[in-house]
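Colleague: no sequence on hand, only this structure:
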């Protein structure tokens, strides 16, 4: 009866096997390092996307309020000087409003009133000695004092168009049902609000491609009743 057989390996054979095992170990280590590196890059990218999304959401909110602010500022001005603006529109006004581009091209002559941030800001300074949007002051970020849009170097701009003047109908309660000298009119206030980066302190209305591509834009509209105003016959 034969006993168990034992295989005898030479030192050269053992060294060859050990060398092969070292190659497999290096492959496993590199695979783990690559996997951990990929997970790290994914985590960093996810964190940056979250920060970017937060910034975009903040800019969207600011742009929304700038557009609403433009409408409210124009409505306030119409309430204070309803007769002036009504007369301006019924006597011709401007024909350069964006919403009337096709009508003007078709030889129509609609009237509108246009206002930018400069005009409304000047009116605000006349009435209250305050600017519509306060810019940040100081050196960013060490000694900056936040402005209306925060501490970041951002600029708000707006464009307003007042269009569609027509006598208000139905007659407002409490007023003469017959056509008299005093009455009410309705207009449409369309505003475009814009918020863009402004690291170099550019003046409002200055074109800059870099900041334009990062700008947030929103439109807002309101129908406003003017009066009592002197109606033309």
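Modeller: All right, it came through fine. Because the structure is a prediction, the values reported are computed rather than measured.

Colleague: could you use CA atoms for every contact and neighbour count after this?
Modeller: OK.

Colleague: for the chain, what spans make up the helices?
Modeller: 11-80, 82-90, 101-105, 117-128, 209-213 (DSSP state H).

Colleague: any chance of those in TSV, with mean neighbour count too?
Modeller: Output for the helices of the chain, formatted as TSV (neighbours: other CA atoms under 10 Å):
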stretch	mean neighbour count
helix 11-80	14
helix 82-90	17
helix 101-105	12
helix 117-128	14
helix 209-213	12
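
Colleague: residue 190: which of these is closest?
Modeller: helix 11-80 (7.2 Å; CA to CA).

Colleague: returning to that earlier point: let's have the helices of the chain in TSV, adding distance to residue 220.
Modeller: Shown next, in TSV, are these (distance: least, CA to CA, whole Å):
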stretch	distance to residue 220
helix 11-80	6
helix 82-90	20
helix 101-105	19
helix 117-128	15
helix 209-213	20
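
Colleague: with respect to residue 188, which of those lies nearest?
Modeller: Of all the helices of the chain, helix 11-80 comes closest under CA to CA, at 10.1 Å.

Colleague: second structure for comparison follows:
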């Protein structure tokens, strides 16, 4: 009887220990996932802020690019349809209300920032590296093997009527020869795994497939004043 009680106690203690170890493992795993989710969210927000900054800098140029941009309805080589203006290939008569879609991306924003600042080595997100004395240099995401990326789609150009408060509505006064426009901006933020040296893994890598996280955000952005 004594042996039975001892074995029962040992079994119970073992079960409690396994439960505690499993709970601890789940806690660590979930905290990592939550951190990745938050980082992905802020990467997407960075893409949205970058888009607003670019349109604020030169609204007219980007609106003209939007009018001239019409992605294909189906995949054509390395060119893909816009996600915000979906076509239905099974119904030839179906087409989006507007087929114009301007694509911007991380590289576009980075090139623009380098051109404006005159700094040819400027990075939107700094990757980790090694300093002159072989010391570790953390990047925008610390020393973790991750990097940020975002893809932007601008669609649905439309007039804003009435214009924002404080702007002329009609007449011959200053500001009446220009208008305000609204566009829909869709940003896909990504957190991508990297090598130990900070270089991004290719999409064909298994780690890339299972460790990449994505978040989509959308906003209506009012730009102007611009030419009608």
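Modeller: Received the coordinates, thanks. Everything quoted here is computed from the prediction, not taken from an experiment.

Colleague: hang on, the earlier thing: and residue 182 of the first structure, which of the helices of the first structure is closest to it?
Modeller: Here helix 82-90 is closest among the helices of the first structure (CA to CA), at 10.6 Å.

Colleague: what's the match for residue 156 of the first structure in the second structure?
Modeller: Mapped onto the second structure by TM-score structural alignment, residue 156 of the first structure lines up with residue 148.

Colleague: and residue 174 of the first structure, by the same measure?
Modeller: Under TM-score structural alignment, residue 174 of the first structure pairs with residue 167 in the second structure.

Colleague: re the thing from before, looking at the helices of the first structure, which is nearest to residue 136 of the first structure?
Modeller: Of all these, helix 11-80 comes closest under CA to CA, at 14.9 Å.

Colleague: ok, back up a step: distance of the match of residue 156 of the first structure relative to residue 128 of the second structure?
Modeller: 12 Å (CA to CA, to the nearest Å).

Colleague: more neighbours, those two?
Modeller: Between residue 148 of the second structure and residue 128, residue 148 has the larger neighbour count (other CA atoms under 10 Å), namely 26 against 22.

Colleague: for that one, give me its contacts.
Modeller: Residue 148 of the second structure is in contact with 40, 43, 125, 189-192, counting by CA atoms under 8 Å, 6 or more residues apart in numbering.

Colleague: go again with 7 Å.
Modeller: Going by CA atoms under 7 Å, 6 or more residues apart in numbering, residue 148 of the second structure touches 43, 125, 190-192.

Colleague: quick one: stretch 40-60 of the first structure aligns where in the second structure?
Modeller: Aligned by TM-score structural alignment, stretch 40-60 of the first structure falls on residues 17-37 of the second structure.

Colleague: residue 142 of the first structure: which of the helices of the first structure is closest?
Modeller: helix 11-80 (20.2 Å).

Colleague: by contact count, what packs against the closest one?
Modeller: strand 182-197, strand 216-230 (3 or more CA pairs under 7 Å, 6 or more residues apart in numbering; DSSP states H and E).

Colleague: mean shift between the longest one and the second structure?
Modeller: So the one you mean is strand 182-197 of the first structure. For strand 182-197 of the first structure, the mean deviation from the second structure after alignment is 1.2 Å (mean CA distance after the TM-score superposition for the first structure).

Colleague: and residue 34 of the second structure, how far from residue 41 of the second structure?
Modeller: In this view, residue 34 of the second structure and residue 41 of the second structure are 11 Å apart by CA to CA.

Colleague: one more: residue 5 of the second structure?
Modeller: With CA to CA as the criterion, residue 5 of the second structure and residue 41 of the second structure are 53 Å apart.

Colleague: out of the helices of the first structure, which is closest to residue 165 of the first structure?
Modeller: When the helices of the first structure are ranked by proximity to residue 165 of the first structure (CA to CA), helix 82-90 comes first, at 7.2 Å.

Colleague: what residues are up against the alignment partner in the first structure of residue 179 of the second structure?
Modeller: Matched to the first structure by TM-score structural alignment, residue 179 of the second structure sits across from residue 183. Residue 183 of the first structure is in contact with 227-231, counting by CA under 7 Å, 6+ apart.

Colleague: swap the cut-off to 8 Å and go again
Modeller: Here residue 183 of the first structure is in contact with 167-168, 175, 227-231 (CA under 8 Å, 6+ apart).

Colleague: so which of the residues you listed hold up in the second structure?
Modeller: Conservation of those in the second structure, assessed by both residues aligned by TM-score structural alignment, their matches' CA atoms under 8 Å: retained contacts are 167-168, 227-231.

Colleague: any idea how far the residue positioned nearest the centre of the second structure lies from residue 139 of the second structure?
Modeller: By CA atoms, centre = their mean, the second structure has its centre lying nearest to residue 189, at 1.9 Å. Separation of residue 189 of the second structure from residue 139 of the second structure (CA to CA): 18 Å.

Colleague: perfect, that will be all.
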